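# Provided below are the primary sequence and the corresponding predicted coordinates.
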Amino acid sequence: MVFAPDSFKGSIPADEVARVLAAGWGSVRAGDGLILKPMADGGEGTLNAFEAAVPGACWMPVTVPGPAGVDIESSWLLLPPTEDAPDGTGVVELASTSGIELLGSDRRPWTAHTRGFGRAIVAALDHGVSRLVLGIGSSASTDGGIGMLTELGARFTGAGGAPVPDGAEGMSGVLAADLSGLRSLPEAGVVVLCDVTNPLTGPVGAAPVFGPQKGLTADDIVEVDAALVRLARLLPANPSDTGAGAAGGAGFALLAWGAPLVPGAVAVGDLIGLPAAIRDADLVITGEGSFDGQSAAGKAPDLVTRIAAAANVRVGLVAGRIDRTAELGRFAATMSLTELAGSATAAMSSPQTWLHEAGRALASTLGRQA
């Protein structure tokens, strides 16, 4: 059987969810063959999900300029060679190099940047990987991706031809963009994992929708959105494209580099071999932190259930909270940690305990039906 949960955001990463659920199941049915395929959509936890699901994946440490303006220790992930990528695939996560969690409560809406993400991409390119997989969730900045592109060799200048500062502050002063020094994409290309569909600018663009969580005020949003409009005139990409507004405009910058954006969960599933694993299974367990009506809109549990339905494989669902008005008929069984623990507070205070209990409970019910 296969365990393919997403992370329980704000509580526990997907690889840990899969491991603890499997341990709970195994405590009841020790003889079952258990395969862990933790899921991600490009945000925090993407590297861990790949490391857990791909045998031979190797952590590659790198020092990068963090979003707070000081160097931080981070890593990218090297996946083993394949026929399509004979020199391996580099997986780079924006969340662990330029992510908002790296700032804690210290939001820096004007100076946070994506240079760290770009530096890690360069490290993977310098290693000689054949392909890149880039996760762009959880950004700390709204710099239009200029920090990332600068690390990749672009040059952004303002008044008098001087290089602009980092962050939205610098982006607001960009008058010219020189992309002639940009690094080339690797031979087997780049896949950008994106979990939003917002355009770069306008009412549902990067600044109005995601700016407040990064510290932008109402007045800031107007100014930053106008700066993104100006930046869009300088780069060879369409600001209206799906996902261009992701990660504070880093999605748009990657489009300008020539890297396509794809739905994160689908791409991760393909890259870790999820469809093949499910086809060979009798049962798959999926889940996420909160399951409700929006969970059917392309998130990991929806993808898992669609793959399983096509293969005529049963699915069990585990979530921190389950909206019982949501469509649950697709699942052979459902398990809410909140209901198991008696309250959301109890469930979140010890998620490993209740995930283990959920695994045991599912093994006792679904296991008998195998």
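Alright, I've got the coordinates. Keep in mind the model is a prediction, meaning the values are calculated, not measured. Residues are numbered from 1 along each chain as shown.

# going forward, measure contacts between C-alpha atoms and count neighbours the same way
Noted.

# any idea which helix or strand comes after the strand or helix carrying Ala256?
Here Ala256 sits within helix 250-257, counting by DSSP states H and E. Using DSSP H and E, the helix or strand that directly follows helix 250-257 along the chain is strand 261-263.

# so what secondary structure elements neighbour that following strand?
In terms of contacts (3 or more Cα pairs under 8 Å, 6 or more residues apart in numbering; DSSP states H and E), strand 261-263 is packed against strand 190-194.

# Which residues does the following helix or strand past the strand it packs on contact?
Once the chain leaves strand 190-194, the next helix or strand it forms, by DSSP H and E, is helix 206-210. Identification of contacts with helix 206-210 by Cα atoms under 8 Å, 6 or more residues apart in numbering yields 142, 198-203, 216, 221-222, 224-225, 245-249.

# Filter these down to the buried ones, ChimeraX style.
Those of those that count as buried under 16 or more other Cα atoms under 10 Å are selected in ChimeraX with:
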select :142,198,199,200,201,202,216,221,224,225,245,246,247,248,249
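
# so where do the strands sit in this structure?
Assigned by DSSP state E, the chain shows strands spanning 2-3, 35-36, 58-65, 71-79, 89-93, 131-135, 155-157, 176-178, 190-194, 261-263, 283-291, 314-322, 333-336.

# With mean neighbour count and distance to Arg19 as extra columns, can I get the ones you listed in TSV?
Listed next are these as TSV, based on neighbours: other Cα atoms under 10 Å; distance: least, Cα to Cα, whole Å:
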stretch	mean neighbour count	distance to Arg19
strand 2-3	26	8
strand 35-36	21	7
strand 58-65	17	19
strand 71-79	20	20
strand 89-93	29	22
strand 131-135	26	22
strand 155-157	21	45
strand 176-178	17	47
strand 190-194	24	24
strand 261-263	21	25
strand 283-291	25	12
strand 314-322	23	13
strand 333-336	20	16
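
# Out of those, which is closest to Leu231?
Counting by Cα to Cα, Leu231 lies closest to strand 176-178 out of the strands of the chain; the figure is 8.6 Å.

# neighbouring contacts of the closest one?
With Cα under 8 Å, 6+ apart, strand 176-178 has contacts from 154-158, 234-235.

# contacting residues around the residue lying closest to Glu357 once chain neighbours are set aside?
Leaving out its chain neighbours, the residue that sits closest to Glu357 by Cα to Cα, 6 or more residues apart in numbering is Gly24, at 6.1 Å. By Cα under 8 Å, 6+ apart, the contact list for Gly24 reads 355-360, 363.

# number of nearby residues for Gly147?
By other Cα atoms under 10 Å, 31 other residues sit near Gly147.

# go on, Thr365?
By other Cα under 10 Å, neighbour count at Thr365 equals 12.

# Return the residues in contact with it.
Taking Cα under 8 Å, 6+ apart as the definition, Thr365 has no contacts.

# separation between it and Ala333?
Separation of Thr365 from Ala333 (Cα to Cα, to the nearest Å): 8 Å.

# what's the most distant pair in the contacts of Gly24?
Most distant of the contacts of Gly24, by Cα to Cα, are Leu355 and Ala363, 12.3 Å apart.

# Alongside the first one, take a look at this:
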Amino acid sequence: MKIVLAPDSYKGSLSAAEVCHILTEEIHGVDGNIEVVSMPLSDGGEGLVDCLGQALGGEIFPCQVQDPMGRPVTARYLMTSEGTAIIEMAAASGLPLLAPEELNPMETSSYGTGELILDALKRGCRQIIMGIGGSATIDGGMGMASALGLCFVDGEGNRLKGCGADLMRVMGVEGSLPKALSEVPITIACDVDNPLCGPRGAAAVFGPQKGADPEMIDYLDRGLAHFSQMMEGLVREGLQQEELQSIKGMGAAGGIALPLYALEGAVLRGGLDIILDVLDFDGCIAGSQYIITGEGRTDAQSAMGKVVSGVARRGKAQGIPVIALSGAVEPGIEALYEIGLTAAFATCTNTRELEWQMTHAGDNLRRAARNILSLIMV
């Protein structure tokens, strides 16, 4: 028997590699002859560098940048031997860098992500792949663009910080992006297809998890619409004057892709598809009897380009049952079954507080794995 393990991280508790290690131990505890193929995954957010680093090799570079609140933090990115820079936005501008009481997309900035890109350019990168999951910002990429050389000013010519609160204040753009940036292909690994604005936009859908209240959400949504109009006026020669607000995926990570798409022709592509293709996922799952995937919480959003949905879709294409073992399984996941998921199970089955569940995530996973293995090994 062959079982493929293809989980995402359980954010805040277990990395994807740790999940694979635990599941491998439990499977071999049942039958040491089972072939286990471990493929820790990422949808373009947390774990992208580690995931692609294992497949592509290269060198990890540490870089001191600003966190979402402007404090110094050491982030890292991967440079492959062929000169491709693999950058995680979450490493510089991610939710894990903030305490719960600090979450406020009006104040947070993607400036540190721009600093990572700038460092990679200085090291001579020839291509950039940037994962944008897990961000703490809704600034339309203004902070990132500021770090790269643009200067956004208000109606009186005052330079703006580049945070969510500044979106409505932008009345002019000065400066320029590095010439080197226009000479490297940029692929943005985007894990959702939400547009920039509106009911499914960056502020409305993702604002609450970043600390936005209803008043902030309304302001940020209007601010992103205003900022995108500013970008439309700067679209570089050769690119179509598209309606930036309606492009699929532009609402991911608080609109971080906006300046790179408008000014540099960056390509938005499903982060998971990039990773699965690099890893030759289809070839690896061939001949397997089961695929086990999972994430911290499986819910309705999991069908929107997340690891579980991508794995389920590819498993279905080869007629392989796909089982999700996630920390929590919420109602509303019918779309996942249509995509190809066979069954979903929650590892947290009691009413203990979240902190306890996070601390005992490994034990919870082991217990759930034993039950699932008892079922499928009958």
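The structure has been received and is ready for your questions. Treat the numbers as computed from the prediction; the structure is a model and nothing was measured.

# Could you report the separation of Leu283 of the first structure from Phe331 of the first structure?
Relative to Phe331 of the first structure, and taking Cα to Cα, Leu283 of the first structure is found at 11 Å.

# residues shared between the contacts of those two?
With Cα under 8 Å, 6+ apart as the test, Leu283 of the first structure and Phe331 both reach 314-316.

# Which residue is the nearest non-sequential neighbour of Ala154 of the first structure?
Per Cα to Cα, 6+ apart, closest to Ala154 of the first structure is Leu179, 4.7 Å.

# quick one: what's aligned to Cys163 of the second structure in the first structure?
The alignment partner of Cys163 of the second structure in the first structure, by TM-score structural alignment, is Gly167.

# what's the neighbour count on that match?
Here the number of neighbours of Gly167 of the first structure (other Cα under 10 Å) works out to 25.

# And Ser109 of the second structure, by the same measure?
Using other Cα under 10 Å, Ser109 of the second structure has 34 neighbouring residues.

# Which residue lies closest in space to the equivalent of it over in the first structure, excluding its sequence neighbours?
In the first structure, Ser109 of the second structure lines up with His113, judged by TM-score structural alignment. Nearest residue to His113 of the first structure in three dimensions, chain neighbours excluded: Gly167, at 4.5 Å (Cα to Cα, 6+ apart).

# Next up, the contacts around that neighbour.
Counting by Cα under 8 Å, 6+ apart, Gly167 of the first structure has contacts 109-114, 141-143, 146-147.

# which among those residues end up buried?
109-114, 141-143, 146-147.

# Among Leu355 and Ala363 of the first structure, which residue is more densely surrounded?
Using other Cα under 10 Å as the criterion, Leu355 of the first structure and Ala363 rank with Leu355 on top: 29 against 22.

# returning to what we had before: could the contacts of strand 176-178 of the first structure go into TSV alongside distance to Pro55 of the first structure?
Putting those into TSV (distance: Cα to Cα, whole Å) gives the following:
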residue	distance to Pro55 of the first structure
Ala154	35
Arg155	39
Phe156	40
Thr157	44
Gly158	47
Leu234	42
Leu235	39
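
# Of all pairs in the residues you listed, which one is the farthest apart?
Taking Cα to Cα, no two of these sit farther apart than Gly158 and Leu235, at 15.0 Å.

# which stretches of the stretch 51-200 of the first structure form helices?
95-98, 115-127, 146-151, 167-171 (DSSP state H, counting those that start in this stretch).

# Enumerate the positions of the second one that are buried.
Read it as helix 115-127 of the first structure. Those would be 115-125, for helix 115-127 of the first structure by 16+ other Cα under 10 Å.

# and if you look at the first one?
Buried positions in helix 95-98 of the first structure, judged by neighbour count with 16+ other Cα under 10 Å: 95-98.

# Correct me if wrong: Gly251 of the first structure contacts Gly145.
Yes - assessed by Cα atoms under 8 Å, Gly251 of the first structure is found in contact with Gly145 at 7.4 Å.

# Of these two, which one has the most company?
Gly251 (33 against 27).

# Pull the contacting residues for the corresponding residue of the second structure for that one.
Using TM-score structural alignment, the equivalent of Gly251 of the first structure in the second structure is Ala257. Shown in contact with Ala257 of the second structure (Cα under 8 Å, 6+ apart): 140-141, 188, 250, 266, 268.

# same thing but 10 Å
130, 132, 140-142, 144, 187-190, 196, 249-251, 265-268 (Cα atoms under 10 Å, 6 or more residues apart in numbering).

# give me the number of residues near His28 of the second structure?
13.

# Could you report the separation of it from Val37 of the second structure?
12 Å.

# Run the chain-centre distance for stretch 14-23 of the second structure.
18 Å (Cα atoms, centre = their mean, to the nearest Å).

# Roughly how far does the closest residue to Glu330 of the second structure other than its chain neighbours sit from Gly44 of the second structure?
Spatial nearest neighbour of Glu330 of the second structure, excluding adjacent residues (Cα to Cα, 6+ apart): Asp299 at 4.9 Å. In this view, Asp299 of the second structure and Gly44 of the second structure are 18 Å apart by Cα to Cα.

# Which one of those two is surrounded by more residues?
Ranked by neighbour count (other Cα under 10 Å), Asp299 of the second structure and Gly44 place Gly44 first, with 33 against 19.

# Aligned against the first structure, show me the partner of that one.
Using TM-score structural alignment, Gly44 of the second structure pairs with Gly42 in the first structure.

# surely that match meets Gly135?
Yes - with contacts counted by Cα atoms under 10 Å, Gly42 of the first structure reaches Gly135, the gap being 3.9 Å.

# got the contact list for the residue in the first structure sticking out farthest from the centre?
Residue farthest from the centre of the first structure, counting by Cα atoms, centre = their mean, is Gly160 at 38.4 Å. Applying Cα under 10 Å, 6+ apart to Gly160 of the first structure gives the contacts Leu175.

# What residue in the first structure is paired with Ile292 of the second structure?
Using TM-score structural alignment, the partner of Ile292 of the second structure in the first structure is Ile285.

# hang on, I meant Cys190 of the second structure
Checking TM-score structural alignment: Cys190 of the second structure goes with Cys194.

# Could you find the closest non-adjacent residue to that match?
Cys194 of the first structure sits nearest to Gly264 (Cα to Cα, 6+ apart), 4.9 Å away.

# Aligned to that neighbour, what sits in the second structure?
By TM-score structural alignment, Gly264 of the first structure lines up with Gly271 in the second structure.

# What of Val17 of the first structure?
Match for Val17 of the first structure (TM-score structural alignment): Val19.
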